[in-house]
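In: based on what follows, work out the 3D shape:
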Amino acid sequence: EPEILEDFNKLVQREDPDIITGYNIDGYDMPLLEERMKFNKVRFSIGRDYISPRRIMDQYWRLHGRVIDDTWWEVRKVLHPKHETLNYVSNMLLNEGKEDVNRLDIENEWKNRRDDVIKYCIKDARLALLIYRKIRILDRNLYLSTVSMLPLDDVTNGGTSTYVDSLLIRRADRENIGVPMSSSKFSNDTYAGGYVHTMDPGLYDMIVVLDFKSMYPSMIIKYNICFTTLSPEGTIVAPNGARFLDPGVKKGIIPDLLEQLMKNRDEVKKQMKEDKSNHDYLDGLQAAIKVLMNTFYGVLGTSFYRFTNREISSAITAYARNTITSIIADLDKSGNKVIYGDTDSIFIESGKKTLDEAIEYGNRLSSDISRKENLVLEFEKIMDPLFSHGAKKRYAGKIVYPPSSAGEILVRGYETRRTDSFDLQSEALSTVFDLILSRDVEGAKQYAEDLVKEVATGKIDTSKLVISRSVKNFSTYKNAGSMANVNAAKKLIDAGETFIPGMKVSWIVTDAGKTPQAVEPFIDGRKFTHTPDYVYYSKRLQETLNRVLESLDKEIAVFKNPQSKITDAFEEKPKKRDIEDFFK
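Out: Reported below is the predicted structural model:
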């Protein structure tokens, strides 16, 4: 073993890679290599300066001269797949799976099928590299590195506040402004977020969608919002009472940075149209600038950032709410029917009979409002028709403009976009939306009714009933024993499978009537030998589809009391989410 480990060190030094990746190397390969190196008294010398990798705050590995970037973690962040196994993800992205070797009996496999095991290991490494390239992780991180002026390692492994720090601290230093230490105090203080204008349930025709260009950055620029301009002597008074100095007195660092970033993005987008040969690179660059711009508001509203100030973040959202509500009120007064608004978008029923008339109407509104508000309100799309059952942030529409997106079905807020839904649930909702948006409401009802009956009799592919959910360390749950995802994870461990806190676990409900709910883990690529609780799934399916159908008076009633025992058993209590959740 010492010789193998020494040869591994030599291999890395000889090949001299910039990036070291693999699938779950962060939680398995690197810790195991470190442990075996120590045991065999071999120096783990794979850095460019022959220094060993270091584990930083139990979150990532740092290695001098190279970046360690786990493909598994990147897949989780970028794709949010239903299953996170290498076999599932490689089949999904590459149409290629792992070799057929039983890793739970690897010693006998090595004894009897040595060449196959070698092929298995090599292919695992190759698949991880192909996935890493396929989802263009390195490209994305290089773009962010360029616009944030950070080393690649910091972008790969750092948080979003690191991007903002890089720009703000440089600027503050040049202007002789003191920079506070990072905050370690967490606060539960909350403030009002974005405005949501509720939509009545129903089908709507020729809906024009107007979208604010970079809503929160625009508010920061327009009202000179910054920690350097927050002052009792300020003449710009926010709706929450915060006061900011006029730009003529003092231009804020953050508004100035954002203004420059916005100009840079516009310039890059202009170059995209002119320089077709570099279109992909420029597109990635403008997307990275957009990410960075939107990060400023996010970190200002968290409780642990060095420049955090809830008075400032509250002022930003208050200005945004006032702006959008004022625009909606003006539109209503002038006879335009606003049916929905969501933080930075406004949906207006145009009342037009033809697409050309609706396009002209959208362009005119966009131009008039942008000029009046001194902001950019873009004419984004037209949907015809648009459906909602009346809940906040839930709608589905068929895009008819712009031409590049015409024919697409846009769904927001429903289970078609949630990875903790079972596939049949998502597929059924998509089909119901397709029928409704084709104005075949009766067909949607009939389809839903037939499908619920079919599932109740067990005439369905079992793999379409899989539910997936991330599982934290068991000790973090108060009632771990009652939670389906935790019990599924425990059964995986008992079966000899790998479990790492934070990973996604998949299962099928076999008896929803038991307490706790009986579940069996589902492993992609392996035959499921248990019998699903088909009645549970059909009832849950009926409840899901009825949330859509009942608003059109087309509710189905295969089961008279579908909600009796179908509560999902993988969350302790419904958790109210706020901005903190996106930065932890």
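
In: switch to C-alpha atoms for all contacts and neighbour counts from now on
Out: OK.

In: helix or strand right after the longest strand anywhere in the chain?
Out: Determined from DSSP state E, the single longest strand within the chain is strand 377-388. Downstream of strand 377-388, the next assigned helix or strand under DSSP states H and E is strand 395-401.

In: which helix or strand lies directly C-terminal to that next one?
Out: Once the chain leaves strand 395-401, the following helix or strand, as judged by DSSP H and E, is strand 409-412.

In: to compare against the first, here's the next sequence to fold:
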Amino acid sequence: MAREKDNSIQLGAMKYTVPKPELVDCISKKKLHCSPLSSAFVSESRRKGILPTLLREVLGARIMVKASIKHARASKTDPGCAPVGPEIGGQRHIRLYQRKLQREDAMCRGELGDVADAILGKGRETLERAITLVNEGNYGGARVIYGDTDSMFVLVAGATKAEAFAIGRRIADDVTKDNPTPVVLKLEKVYMGCVLETKKRYAGWMYESEDDEEGVLDAKGIETIRRDTCPVVAKVLERSLRLIFTRNWRGLSVYLNTKLSRLRDLPYTDFVFSKEYRGEYAENAAVPQRKVAL
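Out: Take a look at the predicted model:
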């Protein structure tokens, strides 16, 4: 928090002075916590914060919705039920609101820049500590191959599905114990086959429990789920990924040869895409909107 020459603190629209006796009392009773970027916060027992309260309620709602979706997927008693997707029941709106609270405060730098920096800094510190714990721990040779914000991907080479779940639960429990309440690391899923393209762009053959007999394709940020890509790319990529993750190499070869040989027979609407042209690209960048503009 920005400190003025008169020892007052500027936080957003507020400007106040912390009484020295209160500050000394917080330090002596270890009720003061400093973020990696030197912003200081009192403990919850001293004063409960507004943002943590909001986040607990929003996160609780999101967990409840995800649990309901998982239960609906598992219970196939009613054949007339519609398929349950990952973004129904308001989950997408809850997720976006949660991210707005916990991470994208950084966009409001003019008002609460110190709070935004503290959130991002603490999140990074927590993630790095978890990565170190896994890489230096005894988890059957497991190592972190990707980490971003509040999640990490752990490679357990050669493990079966059951072994991967067992190791994942151990890691989740140990990371949770290494952090203060209410920080919790949850094992969400196991990928038996995964493609990490770039940051926030990946796909995998997902199992949510050991009891899942058949995996499902799970994709984040790639063309199969993006609205700005052309339909033919989304369809071909999704079908190809399914064949790759199920190791149907012969089927993949036949499918691609057939699809590519019939591209000219497809309607032009299958080739329409919508992307922003930003004007500045590397000379060898393979960006569709750049090629069209040139």
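
In: TM-score of the superposition?
Out: Here the superposed chains carry a TM-score of 0.65, computed using TM-score structural alignment, normalised by the length of the second structure; 249 aligned residues with a CA RMSD of 4.5 Å.

In: now for the longest strand of the first structure, which elements pack on it?
Out: Strand 377-388 of the first structure sits against strand 202-204, strand 207-212, helix 355-373, strand 395-401, helix 423-437, with contacts defined as 3 or more CA pairs under 8 Å, 6 or more residues apart in numbering; DSSP states H and E.

In: so the third one matches what in the second structure?
Out: Put plainly, it is helix 355-373 of the first structure. Helix 355-373 of the first structure lines up with residues 161-179 of the second structure when matched by TM-score structural alignment.

In: map residue 3 of the first structure across to the second structure for me.
Out: Under the alignment (TM-score structural alignment), residue 3 of the first structure maps onto nothing in the second structure.

In: give me the element residue 3 of the first structure is part of.
Out: Applying DSSP H and E, one finds residue 3 of the first structure within helix 2-15.

In: likewise for residue 250 of the second structure?
Out: Under the criterion of DSSP H and E, residue 250 of the second structure resides in helix 249-261.

In: what's the mean distance for that helix versus the first structure?
Out: Taken over the aligned residues, the distance from helix 249-261 of the second structure to the first structure averages 4.5 Å (mean CA distance after the TM-score superposition for the first structure).

In: neighbouring contacts of that helix?
Out: Residues outside helix 249-261 of the second structure that contact it (CA atoms under 8 Å, 6 or more residues apart in numbering) are 236, 240, 243, 244.

In: determine which two of those residues are furthest apart.
Out: In those, two members sit farther apart than any others by CA to CA. They are 236 and 244, at 12.1 Å.

In: which residues in the stretch 1-150 of the second structure form helices?
Out: For the stretch 1-150 of the second structure, applying DSSP state H, counting those that start in this stretch gives helices covering 20-28, 50-74, 91-102, 109-136.

In: what's the mean deviation for the third one versus the first structure?
Out: I take that to be helix 91-102 of the second structure. After superposition onto the first structure, the mean distance of helix 91-102 of the second structure to its aligned counterpart is 5.0 Å, using mean CA distance after the TM-score superposition for the first structure.

In: got the angle for that helix vs helix 109-136?
Out: 100 degrees (axes from the mean of the first three to the mean of the last three CA atoms, to 10 degrees).

In: re the thing from before, just the angle for the helix holding residue 250 of the second structure relative to helix 231-245, thanks.
Out: Put simply, helix 249-261 of the second structure runs at 170 degrees to helix 231-245, going by the same axes, to 10 degrees.

In: quick check: buried residues in helix 249-261 of the second structure?
Out: Going by neighbour count (16 or more other CA atoms under 10 Å), the buried part of helix 249-261 of the second structure is 252, 255.

In: which element follows it toward the C-terminus?
Out: Next element after helix 249-261 of the second structure (DSSP H and E): helix 288-293.

In: residues in contact with that following helix?
Out: Contacting residues not belonging to helix 288-293 of the second structure are listed as 275, 276, 277, 279, 281 [CA under 8 Å, 6+ apart].

In: state the distance from the fourth one to residue 229 of the second structure.
Out: In this structure, residue 279 of the second structure and residue 229 of the second structure are 19 Å apart, going by CA to CA, to the nearest Å.

In: neighbour-wise, which of those two wins?
Out: Here residue 279 of the second structure and residue 229 are compared on neighbour count by other CA atoms under 10 Å; more neighbours surround residue 229, at 19 against 9.

In: so what corresponds to that one in the first structure?
Out: Mapped onto the first structure by TM-score structural alignment, residue 229 of the second structure lines up with residue 421.
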